[in-house]
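Trainee: I would like the atomic coordinates for the input below:
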Amino acid sequence: MNILDLLAEPLGYSFMVRALVATVIAAVVCAVLSCWLVLIGWSLMGDAVSHAVLPGVVLAYVLGAPFAVGALVFGFLAVALIGVVRDTSRIKEDAAIGIVFTTLFALGLVLISVTPSQTDLNHIVFGNLLGVATTDVIQIAVLGALALTVLVLKRRDFTLYAFDPTHAHAIGLSPRVLGALLLALLALTSVVALQVVGVILVVAMLIIPGATAYLLTNRFQRMLIIAPVLSVLAAVTGLYLSYYLDTASGGMIVLVQGVVFTLAYLFGPEHGILGRRLAARRRAAARA
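Mentor: As a prediction, the model looks like this:
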């Protein structure tokens, strides 16, 4: 069997085609947003929002509503609660994030345990990429397009907010509004990735691509290209490996992303551990 046969065989199954489309969409949207999350230092916020949507998904199932609606409501609720706890008490933001997301996540687990269901709601926690239906793909595409469109249109404002919120305020932008918009997009993007890798692994797709790109370039505009390219390659590779090795697809996708990050961490031309040493040796040899 040649490489073309290896690539084509999984595409003979409709569930693999749907999984591939959903994976690519989620990988692109999560990777683009992750660039700002890494730059601002909102990795823990991404963890919080991605876990806090779980009770919303379960309640949406109970009420017969789309999962995305419940997830969005609880994503926005989590962001609001974190702000309230932070602004009205002595509790700092990191502690407020930990309190809110663990409490809401625990609520989701309790609701799963007491909700009679013919659907295995644990798939929401651990992901069920190969079970994605056509309606799910359409939903992921619509939400992903919405999030990506806003990110692209507001990229200059978001970048200025990330680097210098004081300057952003001085030229008439509202850092508070920009921050709130980014958090709303975080909630929306979490819903996009939720059906691909599940609640637990969403945070990896929201952080690893941006962190990897951050090690490979000093220019933010390049980050916005490198992150989604590497994310898509890792996602597609992980999906194919899961097919041939018969492993969990969501876990394999994140594992491949982790391997790509490790390679950048070690061999990045400027910021990789071994890359820096090799560059230093070349400079020393040139001076000698």
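Trainee: C-alpha from now on. contacts and neighbour counts both.
Mentor: Will do.
Trainee: So for this structure, the centremost residue is which one?
Mentor: residue 206 (2.3 Å; CA atoms, centre = their mean).
Trainee: For the helix or strand containing residue 252, list every residue counted as buried.
Mentor: Residue 252 is part of helix 249-267 when elements are defined by DSSP states H and E. Residues of helix 249-267 classed as buried by neighbour count (16 or more other CA atoms under 10 Å): 249-258, 260-261, 264-265, 267.
Trainee: Following up with a second sequence; could you model it the same way so I can compare the two?
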Amino acid sequence: MNLFELLAEPLSYTFMVRALAVTIIAAVLCALLSCWLVLIGWSLMGDAVSHAVLPGVVIAYILGAPFALGALVFGFLAVALIGGVRDTSRLKEDAAIGIVFTTLFSFGLVLISITPSQVDLNHIIFGNLLGVSAADLWQVLALGAVTFTILMLKRKDFTLYAFDPTHAHALGMNPRLLGALLLGLLAMTSVVALQAVGVILVVAMLIIPGATAYLLTDRFSKMLLIAPVLAALGGVVGVYASYYLDASTGGMVVLAQGIIFAFVYFFSPRHGLVAARLAARNRRREAAAAN
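Mentor: Purely as a prediction, here's the structure:
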């Protein structure tokens, strides 16, 4: 079997084409958002919101409402609860985040366990890429288009907010509103990624691409290009690998992105571990020669 046949065979199945489409959309959106999350230092907040939306999604399913609506409500509820616990107790933000997101996530697990359903709601937790329907694909496309459009239209405001909220306020922006909007987009992106990898692995897709791009460039504009490209590459490789290895599709997608990060971590030209060690050794040699 030649390379063309290896690439073409999975595409002969409709479910694989849908899986690839959803994976690429989710990977690109998560990668774009991850650039701001890494820059602001909201990686743990991304973990919290992505897990906290679970009960919202289940309740939306029970009521027959759109998943995005339930996710948004519980995403903002999680943020409000975290802020409330942090501001009204001696606990720091990391402890508040851990308490709120684990409690809401557990609430979602309980709802799944007691909700009669003709479909397996555990797919919300672990993902079900190969079971994506045409309706699911259209929902992902719609949510993805809205999220992508807002991110692109507000990218300069979000970037200024990430670097210097005080300066953003001085220019007439509302940092609190920008933060809330970013968290709302995080909730919507989590819904898109749920279709691909499930709640548990969403956080990886929201952190790994931005962290990888951060090791490759010092310019944020380049991060917004590098992160989606690497995320989409990892997504495609993961889907193909899962097909030929008969492995978990969502797991392989995240594993592929993790392998890309590991390669960049060691071999990035400027910030990689190998480059840093070589630079340190060269400095020691130069110092020894100067003495």
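Trainee: tm score of chain vs chain?
Mentor: The TM-score (TM-score structural alignment, normalised by the length of structure 1) is 0.95; 288 aligned residues with a CA RMSD of 1.6 Å.
Trainee: before we move on, back to that, against residue 8 of structure 1, how distant is the residue nearest to the centre of structure 1?
Mentor: 29 Å (CA to CA, to the nearest Å).
Trainee: and what of residue 105 of structure 1?
Mentor: Residue 105 of structure 1 is 39 Å from residue 8 of structure 1, by CA to CA.
Trainee: Compare these two (neighbour count), which wins?
Mentor: More neighbours surround residue 105 than the other of residue 105 of structure 1 and residue 8, with 22 against 10 (other CA atoms under 10 Å).
Trainee: my guess is that one meets residue 54, correct?
Mentor: Yes: counting by CA atoms under 8 Å, residue 54 is a contact partner of residue 105 of structure 1 at 6.0 Å.
Trainee: All the helices of structure 1, residue numbers only.
Mentor: Applying DSSP state H to structure 1 gives helices spanning 3-8, 14-40, 43-52, 54-63, 67-87, 93-114, 122-126, 134-153, 155-163, 165-170, 175-216, 220-245, 249-267, 273-287.
Trainee: Tell me which of those helices sits most buried.
Mentor: Ranked by mean neighbour count, the helices of structure 1 are led by helix 43-52 with a mean of 26 (mean count of other CA atoms under 10 Å).
Trainee: Now do that one against helix 93-114, angle only.
Mentor: 20 degrees (axes from the mean of the first three to the mean of the last three CA atoms, to 10 degrees).
Trainee: Mean deviation, stretch 143-150 of structure 2 versus structure 1?
Mentor: Once the two models are superposed, stretch 143-150 of structure 2 sits on average 1.0 Å from its counterpart in structure 1 (mean CA distance after the TM-score superposition for structure 1).
Trainee: what sits up against that stretch?
Mentor: 25-26, 29, 68, 185, 188-189, 192 (CA atoms under 8 Å, 6 or more residues apart in numbering).
Trainee: Return the member of those residues nearest to residue 114 of structure 2.
Mentor: Nearest to residue 114 of structure 2, judged by CA to CA, of these is residue 68 at 21.6 Å.
Trainee: The closest one reaches residue 57, doesn't it?
Mentor: Yes: the pair residue 68 of structure 2 / residue 57 is scored as a contact, 7.4 Å apart, by CA under 8 Å.
Trainee: who's in contact with residue 227 of structure 2?
Mentor: Per CA under 8 Å, 6+ apart, neighbours of residue 227 of structure 2: 28, 31-32, 35, 209-210, 212-213.
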